[in-house]
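Trainee: Requesting a structural model of the entry that follows:
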Amino acid sequence: MLSLPTPLWRQLQAAASVLAAVRRGESATPALARVPSELRPAAQALSFHVLRNLGRAEALRKQLAKRPPPPAADALLCTALALAWQEEGAPYPPFTLVDQAVEAAKRAPETKAQQAFINACLRRFLREREALVAATDKDPVARWNHPKWWIERLKKDHPRAWEQILEANNAAAPMTLRVNTRRVAVADMQARLEAAGIATTPVGQFGLILERPLPVGEIPGFGEGWVSVQDAGAQLAAALVVGSAAPNPPYEILDACAAPGGKTAHIAELADTRLLALDVDPARCERIHQNLERLGLKAQVQAADAGEPATWWNGQSFDAILLDAPCTASGIVRRHPDVRWLRRESDVAQLAAQQARLLDALWPLLKAGGRLVYCTCSVFKAEGDERIAAFLAHNIGAVLRPGPGHLLPRNGAKPGGVPDNEAGDHDGFYYAVLEKGALEAPARPADA
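Mentor: This is a model prediction of the structure:
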């Protein structure tokens, strides 16, 4: 028996539930996990669209009603406004969205009492849409769909590129594969995908951007470990750690904040090393194991706080360290559109302090002449240039080597090119390659 398509009003209810969870401070990921499986793909598509247009929707709601209704009703109302405010790019015609939003309000106990209010607001929106949208155009939060503090920080940090960053954030990210060159060459993998009817564009040294996203189960070779899903910008980390030539063992590498293991696996793909992967969360360490197993790779995985070496370090100094530090995730907003609404301005300083703690803890564990690659998926300079400048000011034995620096999010592929600040299709990152001077003595375990 053929299953009937899920009614749109149910999809809108599910998307509104995700928005309500984000407003409570919860990530969209667990909120979507609670949505019934048959609704989840549609709920994700709609809720991501809503989160990318939430600033405009909330500004419109203020035009329609000076006082917000109860949270569940406001989430449904703003969901409908976010989806319908702009006819171009709307997933359904505005009249259909409004009609189905009212139906959704009527059918849910938590919104039924506000059905008439939601209906009145949305019918007025349809009648006065052009004027209402024009009235919100001067509001920067409505224009850019980011919190005001975020917009102001980008203006300060990137005065010539802040608009480009915000525009990139509001677009959907592509699905990018990293080819496991231990198993197959990039050109051969592209040919295999093309033979299966999957069009791709090369990006960087190891990447292929899919013309359209697919479930990983439909990608030839994924289960066999030929490819992994990883943004092109993230694919730079492993090559920076390993260097221009793959080292000969024994070579000790630490991936200090490793979960879910994408960068760990890439390091293991590029070089035969003794690789230690740490993560503070045991459950996330299991994800690292799973990724390595699928790819046929090995590393020592340990649940530990990288910032407390006395609890895990055996005294063997490392030739190279990757510190993919906890950060605001301000560079991956196009993949995680909830991030902008979950972060608070005070988070930037708190996370920068964590980054400083980790740098200070791990630097003594590096051999003289070794390299530490500091990485964040952030475009904020407090988590990039400023953090490294502060570190260098207090560590005279550290030398900053040439590297990407702030890699700003960009949409659009540069065939065969390395992701950079001028072109490419990649998320936002910061990379710094720090080399330890030959005269700086390594730490002893008792010092850690």
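
Trainee: make it CA atoms for all contacts and neighbour counts henceforth
Mentor: Noted.

Trainee: where exactly do the helices run in the stretch 51-200 of the chain?
Mentor: Remark: helices assigned in the stretch 51-200 of the chain by DSSP state H, counting those that start in this stretch are 54-64, 71-84, 94-107, 115-136, 140-144, 148-157, 162-169, 186-195.

Trainee: what's the most buried one of those helices?
Mentor: The highest mean neighbour count among the helices of the stretch 51-200 of the chain, using mean count of other C-alpha atoms under 10 Å, belongs to helix 71-84: a mean of 25.

Trainee: One more, so I can put them side by side:
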Amino acid sequence: MSGANTRVIAAHVLDAVLHRGRSLKAELGSALPKLPDPRDRALVEAAVMAALREHGRYADTLAQWMSRPPGARDGLLRSLIYIGLAQLDAMKLPAHAAVDATVEAARLSGRAHQAGLVNALLRRALREPLPPARVDAAWPEWLANRIRAAWPDDADKIFATSSEPPPMWLRVNRQRIPRALYAERLAEVGIDHHLSDVLEDAIRLDTPIPVTALPGFEEGQVSVQDGSAQRLVDALEGLPADAKVLDACAAPGGKAAHIAERHPDTRQLAIDVDERRVRRMQEGFARLGLDIATGVADATSPKSIPAEGGFDAIVIDAPCSATGIVRRQPDILLHRRADDVDALIGLQIRLLEASWSMLKPGGTLLYATCSILPEENTRNVADFIARHADARLQPLDARFGRDTGHGHQRLPGEDGTDGFFYARIDKQA
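Mentor: I've put the predicted structure just below:
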């Protein structure tokens, strides 16, 4: 496929996400399989991600450089320009190829009359730096204000980190191969990597690569999972070897798989409300060679869950604002609304209450989110413990981030990992 065609596809994906409210994951999931060359797939994904992370800055640039920037009716033109700017600014691609391919993409998109404008703007970007933008330029004002209120000393760093490409974290399946041996396999094929000193199963790649390039991926030797998510299994230390465990919001299955890899004798049930997501979980467990029971069920409705005798441990990785993973899912900042957070808090409370009713006395409830908003995390846990006399918050150590008083919080980028919250609550006998 020509470079121009690749830019056209990237611009269409970006336009759908940026101007038509579509999901980034869904749009990439539809577009990328149509590209036979993995290099084209990588270019489209990288360009779209870079443009989304910097869309606030690029909007400010067009506002300063143009008397009449493209409006809502010409979202594809704006997206083409953003893709061009991302190649030059964030991706540092060779200028000649980036400019020529993007200008040709304008012609292929039926905008031959605007190709000169695209050319002029991109060549100006070669001559002079883009105007500086606010560090929170991509964040909606209501959400930026919440972040500043919650983390006044860390807010600017959160905004800056959330606009940077994250590393790629791997989780080695210790049931298939020791981590040290898998690291040797990476070295043999020339993949630069770093072993984590604090995460037993983790390897970090500073430069992400397609999973198809990972040795042993199809054989189940390795999975992709951020370091903060891998930390969750450490909070379950001390469980009985044959513990009965419920992963209440399990899809896409990474945490349930990690529990099974680390504690193969546990009897685990992984559920999700979406049948398609459950099928994908099952495929993932099969690839890893893990025997994990699955089911389509609503974790807020205990009657829908086979919980005879109760569970020794329940993991709730709750649906949340996802404010800790903006650098991985930059469209969060486009789609999230203030009333969404209130609805999510209501769901989180229902999940906590339903799970508590299924937990054995003496059992452990592990509540986690990829949010950095205290109202979804610390306040939820504090209110829950206040409502339940038999609930005891158990201490976690510094591996889990800063102590908030009712749980531990990691912020985006700390130790190269995502923003994540953890709270372990034990049920008194």
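
Trainee: Quick one, which of the helices of the stretch 51-200 of the first structure gets closest to N314 of the first structure.
Mentor: For the helices of the stretch 51-200 of the first structure, the distance to N314 of the first structure is smallest for helix 186-195, at 37.9 Å, taking C-alpha to C-alpha.

Trainee: Identify the residues contacting the closest residue to T176 of the first structure other than its chain neighbours.
Mentor: Nearest residue to T176 of the first structure, sequence neighbours excluded (C-alpha to C-alpha, 6 or more residues apart in numbering): I209, at 4.3 Å. Counting by C-alpha atoms under 8 Å, 6 or more residues apart in numbering, I209 of the first structure makes contact with P174, M175, T176, L177, T200, T201, P202, V203, A413.

Trainee: Give the closest residue to the residue most central in space within the first structure in space, chain neighbours not counted.
Mentor: Computing the C-alpha centroid of the first structure and ranking residues by C-alpha atoms, centre = their mean puts I332 first, at 3.3 Å. Closest residue to I332 of the first structure apart from its sequence neighbours, by C-alpha to C-alpha, 6+ apart: D427 at 5.4 Å.

Trainee: May I ask you to confirm that R174 of the second structure is in contact with E200?
Mentor: No: with contacts counted by C-alpha atoms under 8 Å, R174 of the second structure stays clear of E200, the gap being 9.7 Å.

Trainee: Which part of the first structure matches stretch 340-359 of the second structure?
Mentor: Per TM-score structural alignment, the counterpart of stretch 340-359 of the second structure in the first structure is residues 347-366.

Trainee: contact partners of the matching stretch?
Mentor: Against stretch 347-366 of the first structure from outside (C-alpha under 8 Å, 6+ apart): 306-309, 315-321, 323, 325-328, 372, 382-383, 387, 391, 436, 442-443, 448.

Trainee: Among these, which lie within strands?
Mentor: F318, D319, A320, I321, L323, L372, K436 (DSSP state E).

Trainee: aligned partner of the fourth one in the second structure?
Mentor: With TM-score structural alignment as the criterion, the equivalent of I321 of the first structure in the second structure is I314.

Trainee: Same check on the last one?
Mentor: Following TM-score structural alignment, the counterpart assigned to K436 of the first structure within the second structure is K427.

Trainee: Would you state the strands of the second structure in chain order?
Mentor: 168-172, 194-195, 202-205, 222-224, 244-247, 267-272, 293-296, 311-317, 359-369, 391-394, 402-403, 408-410, 420-427.

Trainee: which other helices and strands contact the first one?
Mentor: Contact analysis of strand 168-172 of the second structure by 3 or more C-alpha pairs under 8 Å, 6 or more residues apart in numbering; DSSP states H and E lists strand 202-205, strand 222-224 as its packing neighbours.

Trainee: Return the distance of it from the chain's centre.
Mentor: Offset of strand 168-172 of the second structure from its chain centre (C-alpha atoms, centre = their mean, to the nearest Å): 14 Å.

Trainee: go on, the third one?
Mentor: For strand 202-205 of the second structure, the separation from the chain centroid amounts to 16 Å (computed by C-alpha atoms, centre = their mean).

Trainee: start and end residues in the first structure for that strand, please.
Mentor: With TM-score structural alignment as the criterion, strand 202-205 of the second structure aligns to 207-210.
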